[in-house]
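K.L.:
this one's sequence-less:
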């Protein structure tokens, strides 16, 4: 019998990095996500195949149950396989039934967004595995891939959220965000995938005394959610970029890539890659395409 599970992708609008230290993060689940299709089979192995959004296969391998139980590692060229085994091993430690009470599986994953977009290939996978095995996705993330967990919250919710770690526990608040000016908001892919794990590691080793910045970021996050005009929203986005630029000691995406843009650019998630968000009076699609950025998605086509 075939079972199918689905999780939403994500975009982190505020609180990037500092969400790890307890700041409020405003995040939006996307219309794009990932399916997990599970069928029972034989041989005490998992036949695994992962499809990109264009239906091409980007990963395929056979994983013995014994490799999952022992958390077996393969050569570095098998990094995807190693990561998958690590996730499945941690899932096995939480709920071993899928190994001990089964004979084998044929599993496929199907992204509905291009893998390089960075909308949550890992988080949607972890949440789908957690749904399949009926375990806590936040616990599985913490024990395997790591991170704040805001992406898991987006995977599980179909509305805008504020996410916060309080005493290291995830707290998710559903919020209203449906501004009149959303037709002025676009998401631009920067033509390169950012390694979230590496970016987080760099932040954690360099962040210094972050406590004083958290109330500032929380206040800006509240202003962004509560904005009733495009100018109010834009000003709060600018304030957030300035604050994060000082914390990270990095120049903003606008300074680096779009200094002549007549509007506001906000980095989303790990700085330097994946998507940025823009807001401007004029439709910016031609501006970004002239700069070599061909993937420009309106708010209404990106966000649930």
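P.N.:
Happy to help now that I have it. No experiment lies behind these values; they were computed from the predicted model shown.
K.L.:
switch to C-alpha atoms for all contacts and neighbour counts from now on
P.N.:
OK.
K.L.:
now the strands for the protein?
P.N.:
3-12, 25-40, 45-51, 57-64, 105-111, 161-166, 169-174, 185-189, 264-267, 275-279, 296-298 (DSSP state E).
K.L.:
Could you dump those strands into TSV with distance to residue 82 added?
P.N.:
Formatted as TSV, the strands of the chain follow (distance: least, Cα to Cα, whole Å):
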stretch	distance to residue 82
strand 3-12	22
strand 25-40	19
strand 45-51	13
strand 57-64	10
strand 105-111	16
strand 161-166	28
strand 169-174	27
strand 185-189	28
strand 264-267	30
strand 275-279	27
strand 296-298	33
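K.L.:
Format these as CSV; extra columns: distance to residue 205 and mean neighbour count.
P.N.:
CSV is the format used below for the strands of the chain (distance: least, Cα to Cα, whole Å; neighbours: other Cα atoms under 10 Å):
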stretch, distance to residue 205, mean neighbour count
strand 3-12, 21, 24
strand 25-40, 21, 22
strand 45-51, 33, 20
strand 57-64, 32, 14
strand 105-111, 33, 21
strand 161-166, 19, 22
strand 169-174, 22, 14
strand 185-189, 27, 22
strand 264-267, 21, 24
strand 275-279, 24, 24
strand 296-298, 33, 18
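K.L.:
Can you tell me how far residue 6 is from residue 139?
P.N.:
19 Å (Cα to Cα, to the nearest Å).
K.L.:
Strand 275-279 and the helix ranked longest in the chain, what's the angle between them?
P.N.:
Counting by DSSP state H, the longest helix found in the chain is helix 230-248. Per axes from the mean of the first three to the mean of the last three Cα atoms, to 10 degrees, the angle that helix 230-248 makes with strand 275-279 is 140 degrees.
K.L.:
How about the residue nearest the centre of the chain: what's its closest non-neighbour residue?
P.N.:
Most central in the chain under Cα atoms, centre = their mean is residue 120, positioned 3.8 Å from the mean C-alpha point. Among residues not flanking residue 120 along the chain, residue 9 sits closest, at 5.2 Å (Cα to Cα, 6 or more residues apart in numbering).
K.L.:
ok, structure two:
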């Protein structure tokens, strides 16, 4: 079949440099789109279904399913039931937000293509949600809220090509584009911790923190976020991140990642997003990467490789 006028949607991935956890309660946070993202391609097929294919970074189809629509979305065939059920839920919410989207359940092929390994934690879900929202012409923040939940900073990253100062304010998702490429950016790199963090578990733990404790912390983290953006030296930058780590560590009663895994590393290490997995930001020179490789952490990206 000749494909006519395929549609393409693209969203970059996400990193949360400051404000992890407290972004949920209104702290100003620095959210950064990554050079890696996800594409959604929409084409026509003769079969009267919505055929879904998910392609990983190695160009392998890791998920495939056919969806039909009667009163609710129904999986006809699938390769991974759990994923199919989750996607069914998301598609149903899309239909609830835009009833006209149901027309796409007849004769449509949707192909998602990830530019990063799924276990990197750079936003395979948020980039999907934003691409789907753009395709269906619905509000991505509403779609996120009714499916995966969270603060929405990842959707803000998906909708921008530059870093954003992100804040939740009385239910509004406020994103302000900012510049973040410090003069010392070559002394910054990212190390993957060889596992993906389940942010839902982290958020559940954070939610047990008393509200009285939070109010003071929100103000402190917001000020530190501003200082990160204006730091003129790597020392000032490091000091600011160290203070941030200490505050969050005390708040969630969890040792910092440096205390847990890299206590003998002499420079700053900052958790990004939910603590315990995904990437960390490291202050160091190129030769410092050897330290992490010797400990078994071989996925290391420079500032330029990770951030556009």
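P.N.:
Thanks, I have it. Quick caveat, the model's predicted, so the values are computed rather than measured.
K.L.:
before we move on, the earlier item: tell me which of the strands of structure 1 sits nearest to residue 195 of structure 1.
P.N.:
strand 275-279 (12.8 Å; Cα to Cα).
K.L.:
average gap between that closest one and structure 2?
P.N.:
Comparing strand 275-279 of structure 1 with its match in structure 2 after superposition yields a mean distance of 0.4 Å (mean Cα distance after the TM-score superposition for structure 1).
K.L.:
quick one: that strand aligns where in structure 2?
P.N.:
Using TM-score structural alignment, strand 275-279 of structure 1 corresponds to residues 279-283 of structure 2.
K.L.:
Contacts for that stretch next, please.
P.N.:
120-121, 187-193, 238, 267-272 (Cα atoms under 8 Å, 6 or more residues apart in numbering).
K.L.:
circling back to that earlier point, which residue in structure 2 lines up with the residue nearest to the centre of structure 1?
P.N.:
In structure 2, residue 120 of structure 1 lands on residue 123 (TM-score structural alignment).
K.L.:
That match: what's it in contact with?
P.N.:
13, 14, 37, 154.
K.L.:
same question, residue 128 of structure 1
P.N.:
Taking Cα under 8 Å, 6+ apart, we find residue 128 of structure 1 in contact with 5, 6, 7, 35, 36.
K.L.:
one more time with 6 Å, if that's ok
P.N.:
residue 5 (Cα atoms under 6 Å, 6 or more residues apart in numbering).
K.L.:
How much space separates it from residue 9 of structure 1?
P.N.:
Residue 128 of structure 1 is 12 Å from residue 9 of structure 1, by Cα to Cα.
K.L.:
now residue 70 of structure 1
P.N.:
Distance from residue 70 of structure 1 to residue 9 of structure 1, by Cα to Cα: 31 Å.
K.L.:
And for residue 101 of structure 1?
P.N.:
Taken as Cα to Cα, the span from residue 101 of structure 1 to residue 9 of structure 1 is 31 Å.
K.L.:
From what I see, residue 9 of structure 1 and residue 30 are in contact.
P.N.:
Yes. With contact defined as Cα atoms under 6 Å, residue 9 of structure 1 reaches residue 30; the gap is 5.1 Å.
K.L.:
residue in structure 2 matching residue 190 of structure 1?
P.N.:
So residue 190 of structure 1 corresponds to residue 193, using TM-score structural alignment.
K.L.:
Please apply the same query to residue 151 of structure 1.
P.N.:
Alignment note: residue 151 of structure 1 maps to residue 154 in structure 2; criterion TM-score structural alignment.
K.L.:
In contact with that match, which residues are there?
P.N.:
14, 126.
K.L.:
again, 10 Å this time
P.N.:
12-16, 31-33, 122-123, 125-127, 129-130, 141, 144, 166 (Cα atoms under 10 Å, 6 or more residues apart in numbering).
K.L.:
and what of residue 220 of structure 1?
P.N.:
Per Cα under 10 Å, 6+ apart, neighbours of residue 220 of structure 1: 14-15, 24, 214, 226, 233, 235-240, 243.
K.L.:
What's the match for it in structure 2?
P.N.:
Aligned partner of residue 220 of structure 1 by TM-score structural alignment: residue 224.
K.L.:
Trace residue 296 of structure 1 over to structure 2, please.
P.N.:
Match for residue 296 of structure 1 (TM-score structural alignment): residue 300.
K.L.:
Not counting its neighbours along the chain, what's nearest residue 164 of structure 2?
P.N.:
Nearest to residue 164 of structure 2 is residue 177, by Cα to Cα, 6+ apart, at 4.3 Å.
K.L.:
any idea how far residue 219 of structure 2 is from the one you found?
P.N.:
21 Å.
K.L.:
again, but for residue 229 of structure 2
P.N.:
In terms of Cα to Cα, residue 229 of structure 2 sits 16 Å off from residue 219 of structure 2.
K.L.:
And for residue 196 of structure 2?
P.N.:
Distance from residue 196 of structure 2 to residue 219 of structure 2, by Cα to Cα: 29 Å.
K.L.:
So those two - more neighbours on which side?
P.N.:
Comparing residue 196 of structure 2 with residue 219 by other Cα atoms under 10 Å, the one with more neighbours is residue 196, at 17 against 14.
K.L.:
Surely that one and residue 119 touch.
P.N.:
Yes. Using Cα atoms under 10 Å, residue 196 of structure 2 is in contact with residue 119, at 5.2 Å.
K.L.:
Quickly list what's touching both of these two.
P.N.:
Counting by Cα under 10 Å, 6+ apart, the shared contacts of residue 196 of structure 2 and residue 119 are 277, 278.
K.L.:
So what does residue 14 of structure 1 match up with in structure 2?
P.N.:
In structure 2, residue 14 of structure 1 lands on residue 18 (TM-score structural alignment).
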